[in-house]
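**Student:** Generate coordinates for the sequence data below:
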Amino acid sequence: MLDANLKDQLKAYLEKVTHPLELVASLDDEDKSKELLSLLQEISGLSDKITLSTEGDNPRTPSFAITRPGEDTGVVFAGIPMGHEFTSLVLALLQVGGHPPKTSEDVLDQIRALDQELVFETYYSLSCQNCPDVVQALNLMAIFNPNIRHVAIDGALFQDEVENREIMSVPSIYLNGKPFDQGRMTLDQILAKVDTGAIEREAKKLSEKAAFDTLVIGGGPAGAAAAIYSARKGINTGIAAERFGGQVADTMGIENFISVSHTEGPKLVSALEEHVKDYEVDVMNLQRANSLKAADTEGGLHEVILASGATLKSKTLVLATGARWREMNVPGEQTYRNKGVAYCPHCDGPLFKGKHVAVIGGGNSGVEAAIDLAGIVGHVTLIEFMGEMRADAVLQKKLKSLPNVDIILNAQTTEVIGDGSRVNGLTYKDRTNDEIKHVALEGIFVQIGLVPNTEWLKDSPIEMSPRGEIIVDAHGMTSVPGIFAAGDVTTVPYKQIVIAMGEGAKASLGAFDYLIRL
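**Tutor:** From the prediction side, this is the model:
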């Protein structure tokens, strides 16, 4: 299953294994078990420290555990972890084999201190770029704490479980047999949820920090660029982000980032984070801004109050909280969110294999989603509000060439319909004659643009546009002296990664210029 180049790379990685480990496979007579056996044989053949057993008794087949001789580490893969999960497999092999993870000792100590029995199950899809974060975090927890066990399950391969548990979004995490969470989660987020005292301890530490010269709120491309440019000036810089990377972490293919012909969102996010850490930036991840108290006088300290209750102070701020997917705001959307209503076709598309789905939106995002889904699902209906699609001509041509796609124009979605547990249709108004029509389907992917993350600023003096975007001047300054903003959260047109980065750099330079003129 591994080509020669991948084998060479994997062999080089496995040289870092210091302790013997065993792959214990649970197989049946089906083709997928044969594929898994072939993969495990290739892996075990690349290192004399890895042995293979086919005596596993896991009821899920095909599956395999990664263990140490005489020790169950609690790491199990149900399925064949290729695609985005191949990295999860490699990291699990290295960590079970004794190679230290790139995780601080403080976090590892927090994992070791968890004293309850925790059995996690994660349903993933091989095309999901968010799933590896969850799989890798839970594998690490299982490896470093004998009370924890984690099974990573390929939802496309175990369709019966997906149907029985009514899983319609990945990653879906279960803890001790009950739903735990859905969507991308980092190790810190998972620990914060199972270690109930962690949030209070962290909030106390944050509130005790000295005031920053420049504090960046938001960890997307704009925020990362702002932090880097600020730190390079040699001033005390902090960055507080609810999720480092922002919406870029949910972006699959990036082909318009100048000088890089192709990359993927998670790779770019990782590079951004590493670049920020090259400088003396105080990175505060998993911190959501809740409100802002602007300084009473020019040159005073601005205060950002976080959702945890912590307060951060700074002489200048760069607000880069970005934007999120716009919702339809119709009856049934929230009821069936993650029960058929989805926002990430790359992540959740494989769960709708062979089914009828709709894509809401005829812009580039919507048409690209419809094209991708058409190769997985049985049928796609694209629903566009206007009388014509707004996507690039080349994308429209590709979409119209697909045999299993219908396009409905002049259609206003009015309601998401379901049976109480999952989506089974939607209604829309034909805007040419106001007739209400129904489409029977099993999934809805919403792709109708972005809304700025500015709700937390509603009681602040910062001036915003009617759309809720922060108004900035040519230097990135807001209506409040000393507070700057950048990226998708502002009125700057064209929401693109490369533009957000430039705006972030400009805003931090503006903040520095403001500081030296005080």
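**Student:** okay, CA-based contacts and neighbour counts for the rest of this
**Tutor:** Noted.
**Student:** ok, and the closest non-adjacent residue to residue 147?
**Tutor:** In this structure, residue 147 finds its nearest non-sequential neighbour in residue 117, 4.9 Å apart by C-alpha to C-alpha, 6 or more residues apart in numbering.
**Student:** How much space separates that neighbour from residue 102?
**Tutor:** 25 Å (C-alpha to C-alpha, to the nearest Å).
**Student:** now residue 156
**Tutor:** Taken as C-alpha to C-alpha, the span from residue 156 to residue 102 is 30 Å.
**Student:** More neighbours: those two, which one.
**Tutor:** Higher neighbour count among residue 156 and residue 102: residue 156, with 19 against 6, using other C-alpha atoms under 10 Å.
**Student:** Now do the contacts for that one.
**Tutor:** Residues in contact with residue 156 (C-alpha atoms under 8 Å, 6 or more residues apart in numbering) are 125, 350, 351.
**Student:** any idea which of the residues you listed is the one closest to residue 268?
**Tutor:** residue 125 (20.6 Å; C-alpha to C-alpha).
**Student:** what's in contact with the strand or helix carrying residue 370?
**Tutor:** Using DSSP states H and E, residue 370 sits within helix 364-374. Helix 364-374 is contacted from outside by 345-346, 349, 359-361, 380-382, 390-392, 395-396, 398-399, 402, 404-405, 446-448, using C-alpha under 8 Å, 6+ apart.
**Student:** I have a second one here; can you model it like the first so I can compare?
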Amino acid sequence: MLDSTLKTQLKAYLQNITQPVDLVAALDDGEKSRELDDLLREIAALSDSIAVIHADADADVRRPSFAITRRGTDVSVTFAGLPMGHEFNSLVLALLQVGGHPSKLAQDVIEQVKALDGDFNFETYFSLSCQNCPDVVQALNLMSVLNPRIRHTAIDGGLFQDEVERRKVMAVPSVYLNGEPFAQGRMSLEQILAKVDTGAEARAAEEIKRKDPFDVLVVGGGPAGASAAIYAARKGIRTGVAAERFGGQVLDTMAIENFISVSHTEGPKLAAALEQHVKDYDVDVMNLQRAEKLVPAKVPGGLAEVHLANGAVLRSRTVILSTGARWRQMGVPGEDEYRNRGVAYCPHCDGPLFKGKRVAVIGGGNSGVEAAIDLAGIVAHVTLIEFDTQLRADAVLQTKLRSLPNVTIITNGKTTEVSGDGQKVTGLTYEERETGEVHTLALEGIFVQIGLVPNTEWLKDGPVRLSPRGEIEVDARGETSVPGVFAAGDATTVPYKQIVIAMGEGSKAALSAFDHLIRTVPADEAAAA
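**Tutor:** The predicted structure is shown next:
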């Protein structure tokens, strides 16, 4: 299953194993079991520290599955299915970590995981095409290696369809804890810890309260925020970043092919590179922190305040707002009720869960048409609904879409309601805008692809001027309507919401903030004079 190049690379990685590992396989007579057996034997042949063992035929476990176990110990992680595609890296990391290779996780976080008190049995449903799933799988795998009272099984939802149907899993990654729903969507290890360690938020708030004022405080950790932090830190000034989710929407982006000088990358890879670049400098990164209020400086040269959801307050001489944007919702009855139960926003992640089913895509721009094309190769039928009188996607995409036999295109249509049976989506209602005629489609999934909305609700009714669309109004220097407060990226009025543009705007905002600092006398010095 592994080509020669991959085997060579994997063999080099496996040399880092310091403690022997057993691959305990639970197989049946199916084709996937034979594939898994081949995969495990190929891996074991690359290292003298790895052996394949077959579980008892009557063992009550998922098949095909395998446990990676540190020989003679309780340290173990389990994969149900074949962890290929996006999950192959998860497999390699699990082999290394179970085999004794140390994690690069911060020591204080490692100690926090080890100190968790209780028995935690996690199960994560993933799809091989999901770019969000590996973060969750790898985080929970590592937690189970660090703490013997934590167990984790990663389950390929596409392979265990009966289980997915029984548990009504409609989105990945979906995590269960001790048999009960725990979380859905991308989560970092720190986010998982915050949910299971009830005292973590209070401890973080107390630590933040003790921080000295910053020269530049960046609110938001996407491409704009990361660039702003790097440019500010390179000036040698005290720089902090408060981010609800470092990486922002880039984490949910699959293929990136227009980032200049990089022919192709994926969002999670770019987000990881951004975070590492920021950490190369003296930047105080405060992740998992949601801003709720901005209080401008009361006097020229004074300190602005950013109030966080956990009750802590950060102070800074200048502030750069880079809170980004998120997927726009339809805003129709039933959408909230059936989110992650048939209403989805990531076709790459959740598409495989709708294999052989009927789905709709809302939106006829590039994102919507690309989603419909991708889904058409998986599902039974795709109905694309566009509000405008014509599709807005590039011509080449429209040509491809119209060539697909299992796609129906509806233009000039207004989605009015999502319907369901209380558990999952069963249909969608739309209105023909020209005639007013109402139609109902029977389907199991709805993928919403209608653009972005800025993350600026926390700034409404505040001092910073917003556009009618809720975007932060900025000038050519990234300045807002409040002196000392700057903004950059998708949350602003700057046109064309692109990663490369956000990075440039973040850098510009940092340079403007530095210029403001060197031209403004601090309030305490002005008072002393």
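**Student:** Per the alignment, name the residue of the second structure opposite the residue nearest to residue 147 of the first structure.
**Tutor:** Using TM-score structural alignment, the partner of residue 117 of the first structure in the second structure is residue 119.
**Student:** same deal with residue 295 of the first structure?
**Tutor:** Using TM-score structural alignment, the partner of residue 295 of the first structure in the second structure is residue 297.
**Student:** Using the three-state scheme, assign its match.
**Tutor:** coil (DSSP: H, G, I helix; E, B strand; the rest coil).
**Student:** List the residues that contact it.
**Tutor:** 303, 304, 305, 317.
**Student:** and the last one, how many residues sit next to it?
**Tutor:** For residue 317 of the second structure, the neighbour count with other C-alpha under 10 Å is 26.
**Student:** Also the first one?
**Tutor:** Residues contacting residue 303 of the second structure under the criterion other C-alpha under 10 Å number 23.
**Student:** what are the ranges of the helices in the stretch 401-529 of the second structure?
**Tutor:** Residue ranges of the helices in the stretch 401-529 of the second structure, as given by DSSP state H, counting those that start in this stretch, are 499-519, 523-528.
**Student:** for the stretch 151-300 of the first structure, same thing?
**Tutor:** In the stretch 151-300 of the first structure, the helices defined using DSSP H, counting those that start in this stretch lie at 159-164, 187-194, 198-207, 221-231, 265-277.
**Student:** could the ones you listed go into CSV alongside mean neighbour count and distance to residue 44 of the first structure?
**Tutor:** Shown next, in CSV, are the helices of the stretch 151-300 of the first structure (neighbours: other C-alpha atoms under 10 Å; distance: least, C-alpha to C-alpha, whole Å):
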stretch, mean neighbour count, distance to residue 44 of the first structure
helix 159-164, 13, 29
helix 187-194, 16, 29
helix 198-207, 15, 39
helix 221-231, 29, 40
helix 265-277, 17, 28
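**Student:** can you tell me which of these comes nearest to residue 138 of the first structure?
**Tutor:** Nearest of the helices of the stretch 151-300 of the first structure to residue 138 of the first structure, taken as C-alpha to C-alpha: helix 187-194 at 7.4 Å.
**Student:** Have a look at how far, on average, the closest one is from the second structure.
**Tutor:** Here the mean offset of helix 187-194 of the first structure against the second structure after fitting is 0.4 Å, by mean C-alpha distance after the TM-score superposition for the first structure.
**Student:** packing partners for that helix?
**Tutor:** helix 131-144, helix 198-207 (3 or more C-alpha pairs under 8 Å, 6 or more residues apart in numbering; DSSP states H and E).
**Student:** and for it, what span of the second structure is it aligned with?
**Tutor:** Using TM-score structural alignment, helix 187-194 of the first structure corresponds to residues 189-196 of the second structure.
**Student:** quick one: contacts of the matching stretch?
**Tutor:** Here stretch 189-196 of the second structure makes contact (C-alpha under 8 Å, 6+ apart) with 109, 113, 135, 136, 139, 140, 200, 201, 288.
**Student:** what sits against residue 426 of the second structure?
**Tutor:** Applying C-alpha under 8 Å, 6+ apart to residue 426 of the second structure gives the contacts 419, 420, 442, 443, 444, 445.
**Student:** let's see it at 10 Å
**Tutor:** By C-alpha atoms under 10 Å, 6 or more residues apart in numbering, the contact list for residue 426 of the second structure reads 338, 342, 358-359, 418-420, 441-446.
**Student:** Out of the residues you listed, which end up buried?
**Tutor:** 338, 342, 358, 359, 418, 419, 420, 441, 443, 444, 445, 446 (16 or more other C-alpha atoms under 10 Å).
**Student:** before we move on, back to that, need the helices of the stretch 151-300 of the first structure in JSON lines with distance to residue 479 of the first structure, can you?
**Tutor:** As requested, those are exported to JSON lines (distance: least, C-alpha to C-alpha, whole Å):
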{"stretch": "helix 159-164", "distance to residue 479 of the first structure": "50"}
{"stretch": "helix 187-194", "distance to residue 479 of the first structure": "34"}
{"stretch": "helix 198-207", "distance to residue 479 of the first structure": "27"}
{"stretch": "helix 221-231", "distance to residue 479 of the first structure": "19"}
{"stretch": "helix 265-277", "distance to residue 479 of the first structure": "28"}
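**Student:** For residue 213 of the first structure, which of those is the nearest?
**Tutor:** helix 221-231 (9.1 Å).
**Student:** Next one: the closest residue to residue 431 of the first structure other than its chain neighbours from residue 386 of the first structure, what distance?
**Tutor:** Spatial nearest neighbour of residue 431 of the first structure, excluding adjacent residues (C-alpha to C-alpha, 6+ apart): residue 410 at 5.2 Å. Per C-alpha to C-alpha, residue 410 of the first structure is found 5 Å from residue 386 of the first structure.
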